[in-house]
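Trainee: following is a predicted model, sequence given first.
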Amino acid sequence: MGSIYGKIFRISTFGESHGAGIGVVIDGCPAGVTFDSDFVQKELSRRKPGQSRITTQRKEGDEFEVLSGVFEGKTTGTPIALFIRNEDQRSKDYAHIADRFRPSHADFTYEEKYGIRDYRGGGRSSARETAARVAAGALAKLMLAELGVSVSAFVSQVGAIKVVKPYQELDWSQIEENPVRCADPEVAQQMFDYIDQVRKNGDSVGGVVFCVAKGVPAGWGEPVFDKLHAELGKAMLSINAVKGFEYGSGFDGVSMLGSAHNDLFYKDESGVIHTRTNRSGGIQGGISNGEDIYFRVAFKPVATIMQDQESLNKAGETVIVSGKGRHDPCVVPRAVPIVEAMAALVLADFYLRNKSSKLSRD
């Protein structure tokens, strides 16, 4: 329950933080998509732990194995199974919370729902599960690239430190050149220094990831309940630590008048319809309009901090929970490829769904 996403391009993830590994089965991927193993591995390496001193120091290579669905570098149209083995579990680091509920974690809710929980690293509730999403999202990216569609994201805010330039004015080549994955090098350094200080204080801080999908043609999406932005919102809110999602003008749009907010249509020299502004975020009526699709995803401060906090145990007794183990002081640098992966999965699914929504004239 709850481990499957997608209608046609469908994924099912499995595994726990301290189990044998993490995996995903991808069903519905068309045959003939070029499976670039190096690209998939590169995407996983962007998410893996131990990248710098401002990320968790757990050492995982996150090297994946293809168990099925790929032959001679191409997808076969059959279920694709990918598996990533866990290599650096330290289950003893979690023995102290076997009967205690960590503040703002899933410990209490999992206990209430299932009557049992894997306390080692949070088990299924751990962000370790997102490695499987990134692997599947890499394949979705490869399929979308063949259609001329790209998905890219960067860290636009850490704490109160924000990127103020419009995304169109940023040098996106700088994102992978700094450990924070911010497209503004000067702001990136400020963010890094702040996260490092927070880490030294045994605390954590949240942030925002900004994502843009380019090349999405008009017509992807469904009316009413399966609107494109609704599915993007669901996908983003399913990521660990996400507390907010907004697309286009978002909450800032409430302060504008309709006469200023409306995106006016025009035809370019080639006769293609565009909008002069893009406060709609590339989506109108739940369907893409051909402009850039852009949105923001807010992540809370990581719940595990290296400070003593008051909590309760299973018996309802007041106890002190001490932070131990290896944890990110700020999750957003490693969340960038996760956000991209989930957006790519949504778009890949809607591309396939759109193919069956009208009679082909070709």
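Mentor: Sure, I can see it.
Trainee: every contact and neighbour count from this point should use C-alpha atoms.
Mentor: OK.
Trainee: E269 belongs to a strand?
Mentor: No: checked against DSSP: H, G, I helix; E, B strand; the rest coil, E269 lies outside a strand; its state is coil.
Trainee: contacting residues for it?
Mentor: For E269, the contact set (CA atoms under 8 Å, 6 or more residues apart in numbering) is empty.
Trainee: now swap in the one 10 residues further on and tell me
Mentor: Under the criterion of CA under 8 Å, 6+ apart, the neighbours of R279 are 248-249, 261-263.
Trainee: can you list those in a markdown table and add secondary structure and neighbour count?
Mentor: Below are the contacts of R279 laid out as a markdown table (DSSP: H, G, I helix; E, B strand; the rest coil; neighbours: other CA atoms under 10 Å):
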| residue | secondary structure | neighbour count |
| --- | --- | --- |
| G248 | coil | 19 |
| S249 | coil | 16 |
| H261 | helix | 16 |
| N262 | coil | 15 |
| D263 | coil | 16 |
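Trainee: turn these into CSV, columns for distance to K165.
Mentor: Formatted as CSV, the contacts of R279 follow (distance: CA to CA, whole Å):
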residue, distance to K165
G248, 16
S249, 15
H261, 20
N262, 22
D263, 21
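Trainee: measure the residue of the chain positioned farthest from its centre to G219 for me?
Mentor: No residue in the chain sits farther from the centre than E269, which is 37.0 Å out by CA atoms, centre = their mean. Using CA to CA, to the nearest Å, E269 is found at 21 Å from G219.
Trainee: host element of F39?
Mentor: Using DSSP states H and E, F39 sits within helix 37-47.
Trainee: residues in contact with that helix?
Mentor: 61-64, 131, 134-135, 138-139, 334-338.
Trainee: for the contacts of R279, which one is nearest T55?
Mentor: Of all the contacts of R279, T55 sits closest to G248, with 30.0 Å by CA to CA.
Trainee: adding another structure so you can compare the two:
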Amino acid sequence: MNSFGQIFRLTSFGESHGRGIGGVIDGCPAGLEIDMEFIQRELNRRKPGQSKITTQRKEADQVEFLSGIFEGKTQGTPIGFIVWNKDQHSNDYNNLKDVFRPSHADYTYIQKYGSRDHRGGGRSSARETIARVVAGAIAKLLLKQQGIRIDAFVKKVGEVELEKSYKDLDLTQIDSNIVRCPDPAVADKMIARIEEAGRDRDTVGGVIQGVVQGVPAGLGEPVFNKLHADLGHAMLGINAVKGFEYGSGFEGTKLSGSDHNDIFVKTENGIRTKTNNSGGIQGGISNGEDIYFNVAFKPIATLLKEQQTVDRDSNQTVINPKGRHDPCVLPRAVPIVEAMAALVLADHYLLNKINQL
């Protein structure tokens, strides 16, 4: 399954150390003005080598559009694009050809396909998310016309956590530091924690929070394509993600129903709720309040230190991987979380338009 979405649909292709990563976007309405600089900025937020706390693989990640855009506007036809790989060090993976790296997809790919591309993980590499960011950027442009804004930021790195509500933060400051946390003091502590993991030749995980504002009431489906279920599906499909919660999430289980219920009130802006434990979604459908959610990322599995494992012949062996890897995936995953949220919201926006015909 290399496609995502029902109406606004992305099909991606490519491997980490292949010739390139690309995709085809189908279902994007005609006449949408395409801001190429914006799309490239989104890719730059994801690309490797952007700071001292990310992998030092050097890739320009320059997107090249092949179809579907003419004179700066979408044509309603499939939008094809590609980003060429330039800085592969495939030889770094030669010693891993016949061994299974702990917590990677090496073993499971062999079981499913009978073979695998060992160079950087092949199709299982997070480099595949380039296609998601390109498509997500176009989805953002579509949603922007409807007044919908999507932001994500690093909320937690290891034990270092941003305790403030997103409502008390200036979300325009997310990209003001290399870890993408809108609180400068907490950001410094997060950076120090990532640098510590790097010095130890280890990795560290954490949490990204996503916030979607300006969503009208009525997006989502009541049964099998509930809006929160599709968001969960999107987030859990990102490499290294281990958990998803929206609204009050797991903390809400500690409340009584009378404390958790969001009371409806009449305001100058129509019907609203006093609280938002529902996270902007009720019955699988948006209610007009902010949608907010948390995405948990594990410490990435590639460690630059010796580990025990087995090879394809079930022999015990030891690996000591080489290469260039992130000690923490979170700073580069922020635009990926935003992109996947945008794909879901754009899809449901278009689906809702069809339902209203």
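Mentor: It's in. None of these values were measured; they are calculated from a predicted model.
Trainee: TM-score for this pair?
Mentor: The TM-score (TM-score structural alignment, normalised by the length of the second structure) is 0.99; 357 aligned residues with a CA RMSD of 0.6 Å.
Trainee: average offset of the lengthiest helix in the first structure relative to the second structure?
Mentor: For the first structure, the longest helix by residue count, based on DSSP state H, is helix 332-355. Following the fit onto the second structure, the mean deviation recorded for helix 332-355 of the first structure is 0.2 Å by mean CA distance after the TM-score superposition for the first structure.
Trainee: returning to that earlier point: which SSE is immediately downstream of the helix holding F39 of the first structure?
Mentor: Per DSSP H and E, helix 37-47 of the first structure leads on to strand 64-68 as the next helix or strand towards the C-terminus.
Trainee: what ranges do the helices span in the first structure?
Mentor: For the first structure, applying DSSP H gives helices covering 37-47, 107-114, 130-145, 185-200, 228-237, 258-261, 332-355.
Trainee: in the third one, what counts as buried?
Mentor: Yep, that's helix 130-145 of the first structure we're talking about. By 16 or more other CA atoms under 10 Å, the buried positions in helix 130-145 of the first structure come out as 130-144.
Trainee: kindly report the same for the second one.
Mentor: Within helix 107-114 of the first structure, the residues that count as buried by 16+ other CA under 10 Å are 107-108, 110-111.
Trainee: just the shortest one next, same as before
Mentor: With burial defined by 16+ other CA under 10 Å, the residues of helix 258-261 of the first structure counted as buried are H261.
Trainee: superpose on the second structure and give me the mean offset of it.
Mentor: By mean CA distance after the TM-score superposition for the first structure, the fitted helix 258-261 of the first structure averages 0.4 Å away from its aligned residues in the second structure.
Trainee: which strands or helices does that helix pack on?
Mentor: For helix 258-261 of the first structure, the contact count by 3 or more CA pairs under 8 Å, 6 or more residues apart in numbering; DSSP states H and E identifies no helix or strand as a packing neighbour.
Trainee: gap between it and the chain center?
Mentor: 32 Å (CA atoms, centre = their mean, to the nearest Å).
Trainee: hmm, who's touching that helix?
Mentor: Residues external to helix 258-261 of the first structure that are found in contact with it (CA under 8 Å, 6+ apart): 253, 279.
Trainee: that helix corresponds to what range in the second structure?
Mentor: Counting by TM-score structural alignment, helix 258-261 of the first structure pairs with residues 257-260 of the second structure.
Trainee: for the buried residues of helix 107-114 of the first structure, give me JSON lines that also has distance to S68 of the first structure.
Mentor: Output for the buried residues of helix 107-114 of the first structure, formatted as JSON lines (distance: CA to CA, whole Å):
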{"residue": "D107", "distance to S68 of the first structure": "34"}
{"residue": "F108", "distance to S68 of the first structure": "37"}
{"residue": "Y110", "distance to S68 of the first structure": "32"}
{"residue": "E111", "distance to S68 of the first structure": "35"}
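Trainee: for the residues you listed, which one is nearest G28 of the first structure?
Mentor: The closest of the buried residues of helix 107-114 of the first structure to G28 of the first structure turns out to be Y110 (CA to CA; 31.0 Å).
Trainee: surely that closest one touches Y119?
Mentor: No: applying CA atoms under 8 Å, one finds Y110 of the first structure not in contact with Y119, separated by 9.9 Å.
Trainee: how much space between the residue mapped onto R272 of the second structure from the first structure and E231 of the first structure?
Mentor: When the first structure is aligned by TM-score structural alignment, the residue opposite R272 of the second structure is H274. To E231 of the first structure, H274 of the first structure is 23 Å away according to CA to CA.
Trainee: same check, this time on N354 of the first structure
Mentor: Plainly put, N354 of the first structure is 14 Å away from E231 of the first structure if you go by CA to CA.
Trainee: of these two, which one has the most company?
Mentor: The neighbour comparison of N354 of the first structure against E231 (other CA atoms under 10 Å) goes to E231, with 21 against 14.
Trainee: what sits against the residue nearest to that one when sequence neighbours are not counted?
Mentor: Leaving out its chain neighbours, the residue that sits closest to E231 of the first structure by CA to CA, 6 or more residues apart in numbering is V346, at 6.8 Å. By CA under 8 Å, 6+ apart, the residues touching V346 of the first structure are 6, 231-232, 235.
Trainee: what is the nearest of these to P103 of the first structure?
Mentor: Checking these against P103 of the first structure with CA to CA, the nearest one is A235 at 24.7 Å.
Trainee: to which residue of the second structure is that closest one aligned?
Mentor: So, by TM-score structural alignment, A235 of the first structure is matched to A234.
Trainee: export the helices of the first structure to a markdown table and tack on distance to S288 of the first structure?
Mentor: Converted to a markdown table, those look like this (distance: least, CA to CA, whole Å):
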| stretch | distance to S288 of the first structure |
| --- | --- |
| helix 37-47 | 26 |
| helix 107-114 | 37 |
| helix 130-145 | 15 |
| helix 185-200 | 32 |
| helix 228-237 | 7 |
| helix 258-261 | 18 |
| helix 332-355 | 10 |
